[in-house]
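>>> give me a 3D structure for the following:
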Amino acid sequence: MVRPIGALVGLGFVAALIFSLVGTIISAVSEPTPETAAHWVEEHRVEKHVSFSFDGPLGKYDRQQLQRGYQVYSEVCSACHSMKLVAFRDLEAIGFSPAQVKAIAKSKDVPSLNPDTGEPSTRKGLPSDYFPSPFPNDIAARAANNNAVPPDQSLLAKAREGGPHYIYELLTGYQEQPAELLKHFPDAKTPEGLHYNPYFPNLNLAMAPPLAADGQVTYAPGNPKPTVDQMAKDVAAFLMWAAEPKLEQRHRTGWAAVIFLLVGTGFAYFSYKGIWADKKAKRAAAA
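Just a heads-up that it's a prediction; the model follows:
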C-alpha cells in the first residue's frame, strides 16, 4: 500500500514540475521580458579589447607595469579606495627594494593610539603595516562620495566578472549619455551627481572619472607615456596582482602537475603493456 501511494506522490511532483515548465515557456513566448536600458546599452556599446602579460596559462606579471600601476593607485585611487589586505612589505614582490618599501611606508600615516593618553592618533607607516584607509569609517566615506562607500580594492580584480579587463573598461568607459538611449528610455537619464558609464552594470556611478586626462600621473623616464589608456592598463594590472599575488607560482605548479601526470600516464601505459604482453600472447596461442 505504501509503494503505490509513494508512486502517486512522485507522479504528482513530476506533473507539477512539467506544468510549471510548460507555463513558463508559454509565458516567455507570449509575454517576452521587456527590454531595459541596460540590455539596450549592452547590445550597442563598443567592446574594448585589452591584453595583459599575465593572460593565459603561461602568463607572467610585468614588474615595471605593476610599479606604474602602484603609482597610479597611490596618486589617484588611494584618495577614495582602501587596500586593507595588502601590506607595504608586499611591494617587494613587484620589484621595489627593501629601502624603497621602507620609504613608501614612512610617507604614509597609519592609524595608531597615543601611548600616553590612549586617544586615536597616527604615526609613520612601517613595512609591516597594511595600506591605510582614506576614511576613518563608512559614515565619513559616504559623506565624501555622494552617499556611496568606495569598495576596498584588495580583491576587486577577482570579485568582478572580467577582472582586470572589466577594471580597464570601466576606467576608460566614461562618456556622455547617448541621445539614442534617452530616445528609447527617457527614464534612464543619468541622475544629477552621477556619471554615465556603459561598462558599469547600473550604467551610472557615483565615482567621477578618476583618470580624467593624459599625464595625470608622471611616470619616470623610460616608461610609456601616461595616457589615460596606459594608466588604466597599469592600475588594472596592479589590482590583479594585489588580488592574486601567487598567480605565477600557481601557473608553474599547474604545469609541473600536468607534466607529472603525462609522464606518470606514460609509465603506467608501458607497465601495462609489459605486464600483460606475455599473457595476451599465451591466450592467443591457446585460442
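>>> CA atoms for contacts and neighbours, from now on please.
Noted.
>>> show me where the stretch 51-200 of the chain has its strands.
All strands of the stretch 51-200 of the chain, identified by DSSP state E, counting those that start in this stretch, fall at 109-113, 120-124, 195-196.
>>> Gln177 is nearest to which of those strands?
Taking Cα to Cα, strand 195-196 is the member of those nearest to Gln177, at 6.1 Å.
>>> how distant is whichever helix or strand comes after that closest one from the center of its chain?
Downstream of strand 195-196, the next assigned helix or strand under DSSP states H and E is strand 204-205. The chain centroid and the centroid of strand 204-205 are separated by 18 Å, computed with Cα atoms, centre = their mean, to the nearest Å.
>>> list the contacts of strand 204-205.
Residues from elsewhere that reach strand 204-205, judged by Cα atoms under 8 Å, 6 or more residues apart in numbering: 190, 194-198.
>>> swap in 7 Å and give it another go.
By Cα atoms under 7 Å, 6 or more residues apart in numbering, the surrounding residues in contact with strand 204-205 are 190, 194-197.
>>> please apply the same query to stretch 138-155.
By Cα under 7 Å, 6+ apart, the list of residues contacting stretch 138-155 from outside reads 80-86, 135, 206, 239, 242-243.
>>> what's the farthest-apart pair in those residues?
Val86 and Ala206 (25.1 Å).
>>> the residue lying closest to Ala206 once chain neighbours are set aside and Trp40, how far apart?
Nearest residue to Ala206 in three dimensions, chain neighbours excluded: Leu194, at 4.8 Å (Cα to Cα, 6 or more residues apart in numbering). Relative to Trp40, Leu194 is positioned 20 Å away (criterion: Cα to Cα, to the nearest Å).
>>> let me see the ranges of the helices in this structure.
According to DSSP state H, the chain carries its helices in the segments 2-30, 37-44, 63-75, 98-106, 138-144, 156-159, 164-172, 179-184, 228-243, 247-286.
>>> tell me which of these sits most buried.
Mean neighbours per residue, mean count of other Cα atoms under 10 Å, is largest over the helices of the chain for helix 228-243, with a mean of 24.
>>> got the angle for it vs helix 164-172?
Helix 228-243 runs at 140 degrees relative to helix 164-172, counting by axes from the mean of the first three to the mean of the last three Cα atoms, to 10 degrees.
>>> turn the strands of the stretch 51-200 of the chain into CSV, including distance to Arg283.
Listed next are the strands of the stretch 51-200 of the chain as CSV, based on distance: least, Cα to Cα, whole Å:
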stretch, distance to Arg283
strand 109-113, 79
strand 120-124, 82
strand 195-196, 77
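>>> let's compare: structure for the following, please.
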Amino acid sequence: MTKLLSIRLVAILVGLGFALIALYSFVLGAYAWMTEEPAGHLPYEEPRDIAFSFDGPFGKWDIQQLQRGFKVYDEVCAACHSLKFVAFRDLEQLGYDEGQVKAFAASKQVPGIDPNTGEATTRPGLPTDYFPDPYPNNVAAAAANNNAIPPDLSLMTKARGDGVNYVASLLSGYSEPTAELLAEHPEAAPGPGLYHNPYFPNLNLAMAPPLTTTGQVTYDDGTEATVEQMSTDVAAFLAWTAEPTMVQRKQTGWPVLIFLLFATVLAYLSKQQIWAAAKPKKD
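Next comes the predicted model:
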C-alpha cells in the first residue's frame, strides 16, 4: 500500500511539474508577443472605428448604403477586382427588382461556349451567372497591375482583421509618408509602382488610390460622394457580400437564446421536482 501511494505521489508531482512548465512557457511567450516588435515591423495604423448600421446584436442593413456601395464597386472596383461568390440574382436582396437585375446582368459579358464550334467565348450575363473576373487569368491580372494580382473581394471583410473598418480606412487613407516616418524607417519609402497607405501592414501597396475625388460616382439618392462616403459605402457592400445572412443570423439568435434560457430554467425546475422525494427528511 505504501509503495502504491509513493508511485501515485511521484506521478502527481511529475504531472504538476509538466503543468507548471507549460504555464511558464505560455506566460513567457504571451509576454514576448505583447512587448516585442517583429523584425522589419513598420508602424502601421489600426483601422478607424466607423459606425455601421449592421454593428451590434440588433444591427440591420442600410439598403440605401448597400446600393451606394454596389455602385462604387461596379463603377470603380470592378475594373480590377472580382466578386466570384456573388451571383447577379443576389442583388435582389439589395432592393433591385427582377427587371433591374436582368438588365444589369445582360450588360456584363460572362464566359460561355459557342454552341456551333465549342470554342470559349463570351455572352451577355443571366441573373443566375456570377460576377465575372475582369481578367482572363492571373498572368493577365499581374501584367496589368505591376505584378500584383488584385484579390477577389467577395470575402475580403472576413479575410482581414476588423475587415469592414480596415477596408474603409484603407480606401480613404492614402497619403504621403511623413518626414519623421522616413527618418526613422527609410524602408517605408514607396518603391516604384507602390503607394503609401498607413493602414496597410507594410505601408506600401501596388494598388493606386481608387477613390480620389468627390463626385467620382454619382449616387442615385443624392448623397454627396466624398472619398470618405464612397469608402464607407463600398466597405458596407463588401460586408454584405461576405455574409449576406448576417442580419437574419442576428435576428434568429435572439429567439434561440431566449428558448435556451427558458429550457434551462424548465430543466432545473423539473430536476428539483423529480429529486424532491429523494431528499432525506429532517427529523
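>>> looking at the contacts of stretch 138-155 of the first structure, spot the one nearest Val22 of the first structure.
Among the contacts of stretch 138-155 of the first structure, and counting by Cα to Cα, the member closest to Val22 of the first structure is Ala206, at 42.6 Å.
>>> for Leu156 of the first structure, see how far away that closest one is.
Going from Ala206 of the first structure to Leu156 of the first structure by Cα to Cα gives 17 Å.
>>> please apply the same query to Pro136 of the first structure.
For Pro136 of the first structure, the distance to Leu156 of the first structure - Cα to Cα - is 20 Å.
>>> and for Gly56 of the first structure?
Using Cα to Cα, Gly56 of the first structure is found at 19 Å from Leu156 of the first structure.
>>> same check, this time on Glu47 of the first structure
Distance, Glu47 of the first structure to Leu156 of the first structure, using Cα to Cα: 21 Å.
>>> swap in Asn137 of the first structure?
In terms of Cα to Cα, Asn137 of the first structure sits 19 Å off from Leu156 of the first structure.
>>> repeat for Glu35 of the first structure
Taken as Cα to Cα, the span from Glu35 of the first structure to Leu156 of the first structure is 30 Å.
>>> next one: Tyr269 of the first structure
Relative to Leu156 of the first structure, Tyr269 of the first structure is positioned 45 Å away (Cα to Cα).
>>> mind listing what the residue sitting nearest the centre point of the first structure touches?
The centroid of the first structure falls nearest to Ala157 when counting by Cα atoms, centre = their mean (2.1 Å). Residues near Ala157 of the first structure by Cα under 7 Å, 6+ apart: 163-164, 239-240, 243.
>>> excluding its backbone neighbours, what's nearest it?
Ala157 of the first structure sits nearest to Gly163 (Cα to Cα, 6+ apart), 4.2 Å away.
>>> now do that neighbour against Leu205 of the first structure, distance only.
Between Gly163 of the first structure and Leu205 of the first structure the computed distance is 18 Å (Cα to Cα).
>>> right, so of the helices of the first structure, which gets closest to Tyr130 of the first structure?
That would be helix 98-106 among those, by Cα to Cα, at 9.0 Å.
>>> mean deviation, the closest one versus the second structure?
By mean Cα distance after the TM-score superposition for the first structure, the fitted helix 98-106 of the first structure averages 0.5 Å away from its aligned residues in the second structure.
>>> ok, back up a step: identify the residues contacting the alignment partner in the second structure of the residue nearest to Ala206 of the first structure.
Under the alignment (TM-score structural alignment), Leu194 of the first structure pairs with Leu194 of the second structure. Contacts for Leu194 of the second structure were tallied using Cα under 7 Å, 6+ apart; they are 204-206.
>>> return the distance of Leu194 of the second structure relative to Leu182 of the second structure.
Distance of Leu194 of the second structure to Leu182 of the second structure, computed by Cα to Cα: 15 Å.
>>> ditto for Ala263 of the second structure
Distance from Ala263 of the second structure to Leu182 of the second structure, by Cα to Cα: 61 Å.
>>> please apply the same query to Asp220 of the second structure.
Using Cα to Cα, we find Asp220 of the second structure at a distance of 42 Å from Leu182 of the second structure.
>>> check Asn165 of the second structure too.
For Asn165 of the second structure, the distance to Leu182 of the second structure - Cα to Cα - is 26 Å.
>>> again with Leu4 of the second structure
Distance check for Leu4 of the second structure against Leu182 of the second structure: by Cα to Cα, it reads 69 Å.
>>> cool, Ala188 of the second structure as well?
As judged by Cα to Cα, Ala188 of the second structure and Leu182 of the second structure stand 6 Å apart.
>>> same question for Ala225 of the second structure.
For Ala225 of the second structure, the distance to Leu182 of the second structure - Cα to Cα - is 33 Å.
>>> over to Ala141 of the second structure?
Using Cα to Cα, we find Ala141 of the second structure at a distance of 31 Å from Leu182 of the second structure.
>>> before we move on, what about Met230 of the second structure?
Met230 of the second structure is 30 Å from Leu182 of the second structure, by Cα to Cα.
>>> cool, Phe262 of the second structure as well?
Per Cα to Cα, Phe262 of the second structure is found 60 Å from Leu182 of the second structure.
>>> rewinding a little: Gln67 of the first structure: which of the contacts of Ala157 of the first structure is nearest?
Leu239 (11.1 Å).
>>> what's the burial count for Pro151 of the first structure?
12 (other Cα atoms under 10 Å).
>>> whoops, Pro32 of the first structure was the one
The tally of other residues near Pro32 of the first structure (other Cα under 10 Å) stands at 10.
>>> separation between the match of Leu194 of the first structure and Ala106 of the second structure?
Going from Leu194 of the second structure to Ala106 of the second structure by Cα to Cα gives 36 Å.
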